[in-house]
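Colleague: sequence first, then the predicted structure, then my questions.
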Amino acid sequence: MAVIEVGRVCVKLTGREAGSKCVVVDIVDSNFVLITGPKNLTGVKRRRVNIMHIEPTDKTIEIEKGASDEKVEAKIKEQNLTDFMKEKVKVNISVI
């Protein structure tokens, strides 16, 4: 099982959306993935991000590769993860 896979719920670690949850929609290459919140649910816009800027959670949703925001949101509601997705996470940034 891959840690970063289509449908994996993750937390953004950097940027203005840090602490918000998102869903991996597509794997671009070994360093980048396409994510979405969806924006009207979590505030995370659909975008390409470096995998070093997200942290996977233990939750997944069953979506196909490249699923639309509407389909992702429907699956989140179907699995009763709406409240989980809306919760912000305190991101702990430590400099080594």
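Modeller: Noted; the coordinates are in hand.

Colleague: only C-alpha atoms for contact and neighbour calcs from this point on.
Modeller: Fine.

Colleague: pull the longest helix from this protein.
Modeller: In the chain, ranked by residue count with DSSP state H as the criterion, the top helix is helix 69-78.

Colleague: A further structure is provided below for comparison with the first:
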Amino acid sequence: MPAIEVGRVCIKTAGREAGKVCVIVDILDKNFVIVDGLVKRRRCNIKHLEPTEKKVDIPKGASTEEVKLALDAAGLLKEE
């Protein structure tokens, strides 16, 4: 399983945004991260994320615009 790290592209597996692509923007503690991307920016339990092999180059705490630009550059911005 890929590491939980800033910039890691994930798929949400639970909640109303399940199945959507998101990016880890910040790590809060061992259980929670901040995600953004094709989902609303929010705190998320890592048990509700499926990390992928892909990673985008963003700084810790990147803005929503920076995340969307990085996803677009990686070709991952299409709505699923």
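Modeller: Good, I have the coordinates. Bear in mind that the values here come from a model prediction, so they are computed numbers and not experimental data.

Colleague: returning to that earlier point: so what touches the next helix or strand along the chain from the longest helix of the first structure?
Modeller: The helix or strand immediately downstream of helix 69-78 of the first structure is helix 82-86, counting by DSSP states H and E. For helix 82-86 of the first structure, contacts defined as Cα atoms under 8 Å, 6 or more residues apart in numbering pick out 20-22, 41-42, 76.

Colleague: where does the longest helix of the first structure end up in the second structure?
Modeller: Matched against the second structure by TM-score structural alignment, helix 69-78 of the first structure falls on residues 64-73.

Colleague: now the matching stretch: how far from the chain's centre is it?
Modeller: Here the centre of stretch 64-73 of the second structure is set off from its chain's centre by 11 Å, with Cα atoms, centre = their mean, to the nearest Å.

Colleague: give me the contacts around it.
Modeller: 23, 36-37, 41, 56-58, 77.

Colleague: so how do I select the buried members of the residues you listed in PyMOL?
Modeller: Applying 16 or more other Cα atoms under 10 Å to these, the buried members can be selected in PyMOL as follows:
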select buried, resi 23+36+37+41+56+58+77
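
Colleague: compared with the first structure, how much does the match of helix 69-78 of the first structure deviate?
Modeller: Stretch 64-73 of the second structure differs from its equivalent in the first structure by a mean of 1.1 Å after superposition (mean Cα distance after the TM-score superposition for the first structure).

Colleague: in that stretch, what's buried?
Modeller: Residues of stretch 64-73 of the second structure classed as buried by neighbour count (16+ other Cα under 10 Å): 64, 67-71.

Colleague: before we move on, what about stretch 43-63 of the second structure?
Modeller: Residues of stretch 43-63 of the second structure classed as buried by neighbour count (16+ other Cα under 10 Å): 43-46, 49-51, 55-56, 58, 61.
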